[in-house]
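Novice: Test case, fold it:
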Amino acid sequence: MKLIVLDRDGVINEDSDDFVKSVEEWTPLPGSIEAMARLSQAGWKIAIATNQSGLARGLFDSHALDAMHVKLQRLVAEQGGQVDLIVHCAHGPDDACDCRKPSPGLFRQIAQHFDLPDLKGIPVVGDSLRDLTAGLVLGCEPYLVRTGKGERTLQKPLPEGTLVFADLSAVVHHLLQE
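Specialist: Below you'll find the predicted structure:
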């Protein structure tokens, strides 16, 4: 199975230090929706793993989050693609859960959903170290994008073997050329 795991904010859509709190604030990055559709059309399964601590902080509710994800799925579908799974962590940074990245809980949920023992060799695309670190526990291959917090992340030591790309569209181009 060809599977990819994507972070959401800063990879697929614009990120904000003030949080993306509504469907109106949820704005796709240029080329990201089309890139996801191209992957899907090429037979890839697309999973999204996203920390959404704005829920725990009371900045938005589950209805607003669902609306953002419906918009994302609709936009990809309009381009002829499909998002196969979206998992999120609703906890805050001090909640000591296993699902908030860099913990691997969301990645375990993805592996379980697709009936996989691990995610060895599966690309994980993120704009922060916590995105990449969470996937490494289950054997994912790290891909960093320069969008979102990616430029800041490049100033830190990256996991061994991390591939760096301008954006999600460049990652997809690379994967589909292999």
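Novice: From now on I want contacts and neighbour counts done on CA atoms only, so please keep to that.
Specialist: OK.
Novice: Show me where the chain has its helices.
Specialist: 32-41, 62-78, 105-113, 129-136, 150-153, 168-177 (DSSP state H).
Novice: Would you mind finding the most buried of the ones you listed?
Specialist: By mean neighbour count, with neighbours taken as mean count of other C-alpha atoms under 10 Å, helix 129-136 ranks first of the helices of the chain at a mean of 24.
Novice: what sits up against it?
Specialist: Contact with helix 129-136 is made by 7, 101-104, 107, 119, 124-126, 141-144, 153, 158-159, as judged by C-alpha atoms under 8 Å, 6 or more residues apart in numbering.
Novice: mind listing which of those residues are in strands?
Specialist: V124, V125, G126, E141, P142, Y143, L144 (DSSP state E).
Novice: Redo those as CSV? Include distance to L29.
Specialist: As requested, the ones in strands among the contacts of helix 129-136 are exported to CSV (distance: C-alpha to C-alpha, whole Å):
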residue, distance to L29
V124, 18
V125, 14
G126, 14
E141, 23
P142, 20
Y143, 17
L144, 15
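Novice: So of the residues you listed, which two are at opposite extremes in space?
Specialist: Comparing every pair within those by C-alpha to C-alpha identifies G126 and E141 as the most remote, at 10.9 Å.
Novice: Alongside the first, I'd like the structure of this one:
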Amino acid sequence: MKRPAVFFDRDGVLNEDHGYVYEISKLKWIAGAREAVKAANDAGYLVFVITNQSGVARGLYEEHHVQALHEWMAGDLARIGAYIDAFEYCPYHPNAVIERYRKVSHRRKPAPGMITDLLERFPVDISRSILVGDKPTDLEAARAVGIRGLLFSGGDLAKLVRSVIDPKKNVSG
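Specialist: Reported below is the predicted structural model:
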């Protein structure tokens, strides 16, 4: 059975974006972010994080830092009974200082590769799914696969998410 999904950008949507967030001690959740994830979980939606992480390509941090931060985020969400079904990130950038990360990638937003990779692995109902991002490139990625994109410009993320998902609907069919 296909289920709707909420695709969240990370920096600027789930956590405050103060430039290349990779240290657990520097992550600050956006108001209502954890509650937004929990609301989507409770409504039966799949929940994904899709994030460009060019800081890896720029040599500012390494992939294991991104993975450790995502593990910490998952643990913190679990404390309120919330979870992310999958975290996806793109470490590539065409102007990378680290050669192995210097390339144009189908996974780097605005390209939809992270989304299409998730669509291959999970039974997602595209017609009932949404992407929440804070940049036009996020919305471009959503448009490329036919998912409704919502521009988040601050405030309470849970309020926005609750306004677009219907927990009363049977999302399993």
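Novice: picking that back up, so can I have a markdown table of the ones in strands among the contacts of helix 129-136 of the first structure showing neighbour count?
Specialist: Converted to a markdown table, those look like this (neighbours: other C-alpha atoms under 10 Å):
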| residue | neighbour count |
| --- | --- |
| V124 | 28 |
| V125 | 31 |
| G126 | 34 |
| E141 | 23 |
| P142 | 27 |
| Y143 | 23 |
| L144 | 28 |
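Novice: how near is Q52 of the first structure to A35 of the first structure?
Specialist: Using C-alpha to C-alpha, to the nearest Å, Q52 of the first structure is found at 23 Å from A35 of the first structure.
Novice: Give me the buried stretch members for stretch 79-88 of the first structure, please.
Specialist: Within stretch 79-88 of the first structure, the residues that count as buried by 16 or more other C-alpha atoms under 10 Å are Q79, G81, Q82, V83, L85, I86, V87, H88.
Novice: Please apply the same query to stretch 7-22 of the second structure.
Specialist: So for stretch 7-22 of the second structure, counting by 16+ other C-alpha under 10 Å, buried means 7-17, 21-22.
Novice: Can you find the partner of D117 of the second structure in the first structure?
Specialist: Alignment note (TM-score structural alignment): D117 of the second structure maps to Q109 of the first structure.
Novice: make that S129 of the second structure, sorry
Specialist: Following TM-score structural alignment, the counterpart assigned to S129 of the second structure within the first structure is I122.
Novice: Repeat that for E16 of the second structure.
Specialist: Per TM-score structural alignment, E16 of the second structure is aligned with E14.
Novice: contacting residues for that match?
Specialist: Taking C-alpha under 8 Å, 6+ apart, one finds W26, T27, P28, L29, G148 in contact with E14 of the first structure.
Novice: Find the nearest non-adjacent residue to the fourth one, please.
Specialist: So that's L29 of the first structure. N13 (4.7 Å; C-alpha to C-alpha, 6 or more residues apart in numbering).
Novice: Roughly how far does the corresponding residue of the first structure for R143 of the second structure sit from L144 of the first structure?
Specialist: Alignment note (TM-score structural alignment): R143 of the second structure maps to L136 of the first structure. Separation of L136 of the first structure from L144 of the first structure (C-alpha to C-alpha) stands at 13 Å.
Novice: Same check on G10 of the first structure?
Specialist: 11 Å.
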